[in-house]
Each structure stands twice: as C-alpha cells, then as structure tokens.
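Novice: Turn this into a structure:
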Amino acid sequence: MDFSKNILETIGNTPLVKLNKIVAEIDALVLAKVETFNPGNSVKDRMAVKMIEDAEADGRLKPGGTIIEGTSGNTGMGLALVAIVKGYKLICVISDKQSKEKMDILRAVGAKVVVCPTDVEPTDPRSYYSVSKRLAQETPNSWYVNQYDNLSNSLAHYEQTGPEIWKQTEGKITHFVVGVGTGGTISGVGKYLKEKNPNIKIWGIDTYGSVFKKYHETGIFDENEIYSYITEGIGEDILPKNVDFSLIDGFTKVTDKDAAVYTRKIALEEGIFVGNSAGACIKGLLQLKEHFKPDDVVVVLFHDSGSRYVGKMFNDDWMRERGFLEENVTKAEDVIKDHIDKELIVVRTEELVSHAIERMRKYKISQIPVVDINGFVGSVDETDLFRSYVADKNVAEKPIKEVMSKPFPIVKLGTPIEEVSRLFSKENDAVLIDLGNGSHHIITKYDIIGSIK
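Specialist: All right, here's what the predicted structure looks like:
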C-alpha cells in the first residue's frame, strides 16, 4: 500500500506549471512553482519542519515544549502541523494587517494567536518581534523560532526546493524570481542554483515600505523607506540573517495595488488560486521582462493559497475601499456608486452653526449644503466654520445663513467625470449631483481622489 505515515511526509515535490495568458508579453518560458500543494498550503511548510527538527537535534526544543513564533500566518501554519504531529504547543504572534482568514486557520489547527499592531517600530515593545521574544522569555520550556535569523530556514530550501527546481527543469532554468520576506527561500534556492550554474539570475520581489531593494543597491539601510504597506508576505523593515544579498542579482519593487490586482488576475487568467505575494511576483516579473530572452526558462515561486485572502484581495468591497478595483469611472455617478443610496445631509438657513457642527461630527462629513424653502442656497464646510470661530467665539449660536458660502455647483446624471473635476477649486470642495428623482447626492474631493487609478 502507498501511504504517508503522517501529513509531514507529504511536504515538497510541488508541481511546476507553465503560465500562459498572464505572461503573454514575456518572450520566455515562464513556470510557476506552486507551493500551495504543500499540506499547509504554503512554501513555509518546508522550513517549519527543518527548523523544528534542527532545534530538537541540538536540544533547543525539548519534549512537551511550547513553540513561539512571530509570523505573517504561513510559517505559523507549517509550525502548527509539525507541532500537532510531534506533540508541541504553539503560540503564534501575528500583526494586525494579516488577513482574518490566516488568524482563523491558525486557531483551527490549535495555535494560540496573539495579535500585535503593524504600524510600530520593530524595537517597540508592542511589535510582533518584541512580543515574540518576551513570550519566549516568560513561557517555561519554550523555544523562540525566529524564522528571520534562523538559518535552518534557508537551509531547508537549499536542501529541498532548489534541488526540486533544478531537477524539474532538467537544469535549464535561467532565472528564479521570488518575493523576499525572511529571505529563506531566495537565499536557499539561490545558493543551490548558483552552485549548479553561476549564470542563473536570482531576482527578488520587494514592496514599497520595505528596505531590501535600496539596501541591496547601495548598502544603505534607509529608515525613510520604512512605512506601513498592505502587501503580505514580502518586504521587511529589518535585515534578516537569512537574506544573503550576495546571491541576489537584483530587486524590483511592486505597489500594493499592483500586487492585489495581479493576485486576482492569476486566478482569473490561469485558474491558479494563490495569494498576495504571487500577485506581486507576477507584476514584478512583467517589470523585468526586458531581462528575458526567447530561450530562457524563468521559474517564479507562488508562496501560498488564495484562500487566505478571500476577505481581502478577493473581496470587491475591500478592493474598492482602497481604490484597487479596476473599474471604469467616467461619469459623476460612478464615483459615488458605493454610497449613492445614502440620504443627503443638509442644514437649513435658520439653524444654528452648532447644529451643523453636530451633524458633521455625527456623520463624519466635512461639507454640508444649506437649504431653505426654495432649495439649495449655500454651503458650509470645516474651513468656513473654523474661520468663523476664530473671528467670533460665539459663532456657534448664530444662524447658518450668517456664515455660509456659495451653494455647491449642481450636475446631472451622466456628467463626464472630467467636467465634474473642473468644478472643484480652493473655494469649492464639493459638487451636488441631481439624481433625477427629486433627490441629490454630494460628490467630494475625497470621492474624486478615490476614483483615481
């Protein structure tokens, strides 16, 4: 009978799949190493086993111990599978930018999940780096994995992933392209491939908000490059020991929007349901297309499964909120379609300024049209009210008509967005759209900016 003794024996030997439509503009053979075929649905299964086995061998991890790790979710899943099979407890420390699906999956496989804020310095006691270390110090019989600096991470890919790719391509691979986070995959695979053929090019995919690309090119760790970003699984605000920059031929950076858009494209155009870093890799691959020749064999690695991003990149509302959804915005109503059914908030000429302020606070808005029995006669916004207050501290008890500005311009349904945009100025922060049924809606600068692709 042909069977595995446990789930860990099914890790590895993932397929190479030819990409077609999505890489049509690349004049080379492009193959995807689809790591979702691992039991934990990500490449991280490989190094999770290796790190734990090495820690067991040298006594860092003892029977019945607790494994503690800061993770973006995928390493945690791999560790969880090993912990289940080998009888360990697991605490995963995760940043709040990671998808809810990742957190729920970790809990489903028995991990305790501790969530930390994303937008803090690595040295901040609230960061998931700091919290992981603290928990390891406080928890008896525990072992802190530290996938960033644990060289068993890259060794797993040197021993497994690299040889698989070499064998599957019959040594014909010319380029390896992969997202860089902890650095284990690119360094381990890169080391093996370059030992086999020093001419193989190793390209890393970075994200905006990360330090890798500039550090590789200049040797400068520029803290000004560090800021919060949405893309998951790649990029860092630290320099992990697993990143061997000497093995990497170059980096290209991919925006959050492009990573998200191409994550969806892979599913729609290739039928491969993979995660956020795969989208970044494909967009990065296209950015590098001038480096590839017709006879080249390019391998791009897809880290994880799209199932972990159903509430994010594969959710239209989430994409639309961030301006990532590629929709055709040509008319006035297009920019407000998500809230066009909401009632227009107005204030009457004889109401007090305090009433307008109260409405702004309640509905979290900055501009309000002013009406009387004849229709729209004026407008107020935060700037008007602030200036009025500076001039007269008792302004809150005055009627709106004493502080209001000109009424907002009114456009009809179907008005081209270019025409609407021209109506905005220093003196005018909003436009009203006549919905044709006796009601109106407001278009703000924020709505116009949100429609920019």
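Novice: drop to CA atoms for contacts and neighbour counts, all remaining ones
Specialist: Will do.
Novice: quick one, what contacts the closest residue to residue 226 other than its chain neighbours?
Specialist: For residue 226, ignoring the flanking residues on the chain, the nearest one in space by CA to CA, 6 or more residues apart in numbering is residue 209 at 4.6 Å. Applying CA atoms under 8 Å, 6 or more residues apart in numbering to residue 209 gives the contacts 225, 226, 227, 228, 229, 235, 236, 237.
Novice: Apply 7 Å and report the result again.
Specialist: By CA atoms under 7 Å, 6 or more residues apart in numbering, the contact list for residue 209 reads 225, 226, 227, 228, 229.
Novice: just the buried members of these?
Specialist: 226, 227, 229 (16 or more other CA atoms under 10 Å).
Novice: From what I see, the first one and residue 213 are in contact.
Specialist: This means residue 226. No: Residue 226 is not in contact with residue 213 according to CA atoms under 7 Å; the separation is 11.8 Å.
Novice: who does the strand or helix carrying residue 51 touch, helix- and strand-wise?
Specialist: Residue 51 belongs to helix 44-57 when assigned by DSSP states H and E. Under the contact criterion of 3 or more CA pairs under 7 Å, 6 or more residues apart in numbering; DSSP states H and E, helix 44-57 touches helix 74-86, helix 152-156.
Novice: burial measure for residue 57, as a count.
Specialist: A count of nearby residues for residue 57, using other CA atoms under 10 Å, gives 11.
Novice: Quick check: the gap between it and residue 250.
Specialist: Per CA to CA, to the nearest Å, residue 57 is found 36 Å from residue 250.
Novice: sorry, back to before: for residue 444, find the nearest of the helices and strands packed on helix 44-57.
Specialist: When the helices and strands packed on helix 44-57 are compared by CA to CA, helix 74-86 sits nearest residue 444, at 40.3 Å.
Novice: Please identify the buried residues of the helix or strand sitting right after that closest one along the chain?
Specialist: Once helix 74-86 ends, the next helix or strand along the chain (criterion: DSSP H and E) is strand 89-95. By neighbour count with 16+ other CA under 10 Å, strand 89-95 contains the buried residues 89, 90, 91, 92, 93, 94, 95.
Novice: Identify each of the helices in the stretch 301-450 of the chain and give its residue range.
Specialist: Applying DSSP state H, counting those that start in this stretch to the stretch 301-450 of the chain gives helices spanning 316-321, 353-363, 382-391, 417-422, 445-450.
Novice: can you redo the ones you listed as a markdown table with distance to residue 51 and mean neighbour count?
Specialist: What follows is the helices of the stretch 301-450 of the chain, written out as a markdown table (distance: least, CA to CA, whole Å; neighbours: other CA atoms under 10 Å):
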| stretch | distance to residue 51 | mean neighbour count |
| --- | --- | --- |
| helix 316-321 | 35 | 15 |
| helix 353-363 | 52 | 16 |
| helix 382-391 | 56 | 14 |
| helix 417-422 | 55 | 14 |
| helix 445-450 | 44 | 15 |
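Novice: Before we compare anything, build this one as well:
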Amino acid sequence: MMKTGGKPWQTTSLLIGLILGVIVTVSTNSIINWIKSKYVDNKKKDPSFVRSIEITDSIMGLIGNTPLMRIKSLSEATGCEILGKAEFLNPGGSPKDRVALNIINKAEEKGLIKPNTGCTIFEGTTGSTGISIAMVSRAKGYNAWIVVPDDQAEEKYQLLEKLGATVEKVRPVGIVDKRQYVNLAQSRAQEFGKIKKEKSFENNGDDKQGDNDNDDDNNKGSGYFADQFENLANFEAHYKGTGPEIFKQTNGKIDAFIAGAGTGGTISGISRYLKPLIPNLKIYLVDPPGSGLYNKVKYNIMYSSSEKEGKRRRHQVDTIVEGVGLNRITENFNMSQGLIDDAINVTDEEAVTMARYLVREEGLFLGSSSAINCVGCVRIARKLGPGHRIVTMLNDSGQRHLTKFWNDEYLKQHNIIPKEGEGLSFIE
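Specialist: Model prediction:
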C-alpha cells in the first residue's frame, strides 16, 4: 500500500473532492457561458447592438454593416416577407458612403492621392454621393469640390457646405454638353491638376527636379475625379460589402432583390455577388419616369417615352425622384449584364404616396429612391404570391428631401398629387 502520510480513506475522499470540485467549476462556467450566449443572442435582435459591438477608430468605421429590417406593413399586406436594408443609417445617410470610401481608398492604393497634402476630390452628383465624398474627404484629410445640378433639394446643398465642400451648381443639361455636371467635375479636376503642375514647374524653374518621381511631390495638391458612374470601385463596394452582408443576414434565403439604378453600382454589385450563390434569385430593376433603363432591361433599347418632342417636363430624367434613373449605360451598370431579370416602372404619384403610407403605418420616414423601391416590392410580391422573401434597399431618409419630395406645395406646382384610397390600392 502506498504511503501518503494519511489514512487510505482520507486520500480517496480528497481525490473525490478534487474531482467534484473540477466538475462543479466546469459546469458552472458552462452554465454562465450559456447564459451569456443567450443574452448576446437576444441582444443581437436589438438594432442598437448590431452597430455597437466594436469601438471604431473614426466615422469611417461606421460605414456599412447596416441592419436588415422587416417592413411590417408591406409584409402583412402582401403575405410576403419584405425586408429593407437600412442604408440610411450610414453616417452620411446613404449607401454612397460605401462608394465614396472605396473610391478614395483605391485612389490612395494606386498612389494617385495622399491625405493632408492639399489634394482635392472632385465629383459630379445629384447630392448623396457628394455628401458622402465630402464626409469621407474631411475625415481622411482631403478637400472636396462637388458639382451638382441646380434643381436638387435645397438641404443637399446645405449639407455639402456644412461638410466643408466647395459646391458648384450648374443648370441640368444632357451628358453630351461639356457643362453637364459630371463632365464639368472631370474638367475641374484636370484643370486643378494642370494649375498645380504649372505652379510646381515655375517653382522649380528649368531644373529637372519637377520631373522627379517622388510620390510626395506628385501627390501634393493634385485633383482627383472620383467618377462614380464609370469607376468600378463603386460596383466593388457593393460586391464586397453590401452583397455579402445581405447574404449573411438572410442565410442566403431570398427569392427576389429589388433596386433602382443611378450609377448602377448597387444593383450590379449586389446581384453579381448573390446570383451565383442563390441560382433561383430574381433581380428586378425599379425605374422612375424619364429614365431609359426600364426599356433597356425589357427590350434592350435605351429609350424613354418622355424623350418625344415636347413631352419632357423637366431636365435630364423627368421625375421628382432623385438619385436613380439614367439615359445612358455606365461601366457600373454594365456589370449587371445578364443578371437583371425584369424591370418595373414606378410613377411619381406612386412614390410620393408610398412614402406617406410608410410614415402613417410605421413611422418610417424615407426619401424618394427608397419609396420607389418599396413600390417595386409590392408589385413583385403580388406577382410572386404569398410566402416569398423580397429584399430591397432603403437608401435615404426623407430628411434630405423636405423641400421637394416631401413639400406638398412643390408637388402641387408640378401637378403631382398623392393618391387616395385604402391600403396599397394606390399601386397599379
């Protein structure tokens, strides 16, 4: 018998006690961890938890990872589960934050710009992208110069100015005109760079220091055209960000995705990511009056009926809806080739009435591009029938549409009257 300095039964009791102690400790820890996990799981249902798991280093850390919300009133009315990606919760108020950040990051990676050296980012935009460019530029150490049509909601100009951007308003004209807002932004960037180079040459005189390849010298004070319509960093922001988020949030269970197109980056990036993973997924384009994209998807002809002589009421795309609709094919929209299954036309009256319906039914205060997406969801829900899951983008809040889309007097002046009727009967 082994000598332990005590009686055998004492040794046995000690060993049993140790074993029981270990078991109790492990069990207790397991129970505590299980309770914690349950608490976290429950908290994850709280929207405030979704965006507060980590401490971000700057405002840029708040971009993306937006919640996917069930639009209860539309879901109950149609029998489909209609989900909206709450992109208006991005710090700049729209999905364009993703685009602006990726465009600027890509330009930095290529050595085209460098922060805190006097570089200026130029962009032509109807508002939201400009706001995002201004915000990200300020956060990263750049100046922003935004060229905008002069017929947009007044609060967009005010936001741009408050964010420190130079705001240049121009009359809306066709893309073939050199003073069209996108073309002008590009020429402003080129002129800015040329002026800086000329000043640098004057400072260097005839010596060859002006021709050196030093990155600091080349980047100092340069002008960079963001080019949201043709720059595929736009598409990539949604292909690598928004698309994967939606797939994860839905566990890949989606029957239809619905979105409008301005630059085409959103619908292209998301559909190109989701379609290979969900083969039966249907992609639908929503288009406002005056845009040619509807006919391009339906009939492969880029044409809008408002292009007829004497038919156009306003400039460019003939609609009160801002941020979507186009009469040309961009590089970003081209990335959706073969992916969009069908297109839906939405009237101004339907968009305006939907926005007011959502405020009345569930306090959801949305902008114009979000409203037409929701109209599209109802149309497709009726087409597919109950039991399907439909996802769309809630791009913007109504807060930057107060002077036009949400202004009853403005709507009357343009003969846009919200429809009356029960429930969703206003949707044709």
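Novice: Quick TM-score on the pair, please.
Specialist: Comparison of the two superposed chains (TM-score structural alignment, normalised by the length of structure 2) gives a TM-score of 0.73, and 327 aligned residues with a CA RMSD of 1.8 Å.
Novice: Mind checking which of the buried ones among the contacts of residue 209 of structure 1 are in helices?
Specialist: Assigned to helices by DSSP state H, none of these qualify.
Novice: and of those residues, the nearest to residue 314 of structure 1?
Specialist: For these, the nearest to residue 314 of structure 1 is residue 229 (17.7 Å; CA to CA).
Novice: Show me where the stretch 201-350 of structure 2 has its strands.
Specialist: Under the criterion DSSP state E, counting those that start in this stretch, the stretch 201-350 of structure 2 contains strands at 223-225, 256-260, 282-287, 342-345.
Novice: just these: most buried one?
Specialist: Counting by mean count of other CA atoms under 10 Å, strand 256-260 has the highest mean neighbour count of those, with a mean of 27.
Novice: What range does that one cover in structure 1?
Specialist: Mapped onto structure 1 using TM-score structural alignment, strand 256-260 of structure 2 spans residues 175-179.
Novice: Now tell me what touches that stretch from outside.
Specialist: Stretch 175-179 of structure 1 has contacts (CA under 7 Å, 6+ apart) with 186, 200-206, 234, 277, 281, 297-301.
Novice: so how far is residue 315 of structure 1 from the aligned residue in structure 1 for residue 346 of structure 2?
Specialist: Superposed on structure 1 with TM-score structural alignment, residue 346 of structure 2 falls opposite residue 254. Note on residue 254 of structure 1: its distance to residue 315 of structure 1, by CA to CA, is 20 Å.
Novice: quick one: which of the two has more around it?
Specialist: Higher neighbour count among residue 254 of structure 1 and residue 315: residue 254, with 22 against 13, using other CA under 10 Å.
Novice: and residue 128 of structure 1, what pairs with it in structure 2?
Specialist: Checking TM-score structural alignment: residue 128 of structure 1 goes with residue 181.
Novice: now residue 317 of structure 1
Specialist: By TM-score structural alignment, residue 317 of structure 1 lines up with residue 409.
Novice: In three-state terms, how would residue 290 of structure 1 be classified?
Specialist: Three-state call for residue 290 of structure 1 (DSSP: H, G, I helix; E, B strand; the rest coil): helix.
Novice: and what of residue 17 of structure 1?
Specialist: With three-state DSSP as the criterion, residue 17 of structure 1 reads strand.
Novice: Tell me the counterpart of residue 361 of structure 2 in structure 1.
Specialist: By TM-score structural alignment, residue 361 of structure 2 lines up with residue 269.
Novice: same question, residue 233 of structure 2
Specialist: With TM-score structural alignment as the criterion, residue 233 of structure 2 matches residue 152.
Novice: surely that match meets residue 48?
Specialist: No: the pair residue 152 of structure 1 / residue 48 is not scored as a contact, 8.9 Å apart, by CA under 7 Å.
Novice: Do a quick rundown of the helices in the stretch 151-300 of structure 1.
Specialist: So, for the stretch 151-300 of structure 1 - with DSSP H, counting those that start in this stretch - the helices run 152-156, 162-168, 184-196, 212-218, 256-270, 276-287.
Novice: next one: the helix or strand where residue 22 of structure 2 lies to chain centre, how far?
Specialist: When elements are assigned from DSSP H and E, residue 22 of structure 2 belongs to helix 8-43. How far helix 8-43 of structure 2 lies from its chain's middle: 48 Å, per CA atoms, centre = their mean, to the nearest Å.
Novice: Which part of structure 1 matches whatever helix or strand comes next after that helix?
Specialist: Using DSSP H and E, the helix or strand that follows helix 8-43 of structure 2 towards the C-terminus is helix 47-50. Helix 47-50 of structure 2 corresponds to no residues in structure 1, going by TM-score structural alignment.
Novice: Out of the contacts of stretch 175-179 of structure 1, name the two that are farthest from one another.
Specialist: Among the contacts of stretch 175-179 of structure 1, 234 and 297 lie farthest apart (CA to CA), at 23.5 Å.
Novice: follow-up on the earlier one: hmm, the match of residue 361 of structure 2 is touching residue 20, no?
Specialist: No: contact between residue 269 of structure 1 and residue 20 fails when scored by CA under 7 Å: they sit 8.3 Å apart.
Novice: residues in structure 2 aligned with stretch 363-378 of structure 1?
Specialist: Going by TM-score structural alignment, stretch 363-378 of structure 1 sits over no part of structure 2.
Novice: now do stretch 85-104 of structure 1
Specialist: By TM-score structural alignment, stretch 85-104 of structure 1 lines up with residues 139-158 in structure 2.
Novice: And that stretch, how far out from the chain middle?
Specialist: 17 Å.
Novice: just stretch 256-264 of structure 1 next, same as before
Specialist: That offset, for stretch 256-264 of structure 1, works out to 9 Å (CA atoms, centre = their mean).
Novice: Stretch 223-238 of structure 1 too?
Specialist: 10 Å.
Novice: Quick check: end-to-end length of that stretch?
Specialist: Terminal residues of stretch 223-238 of structure 1 are spaced 10 Å apart (CA to CA).
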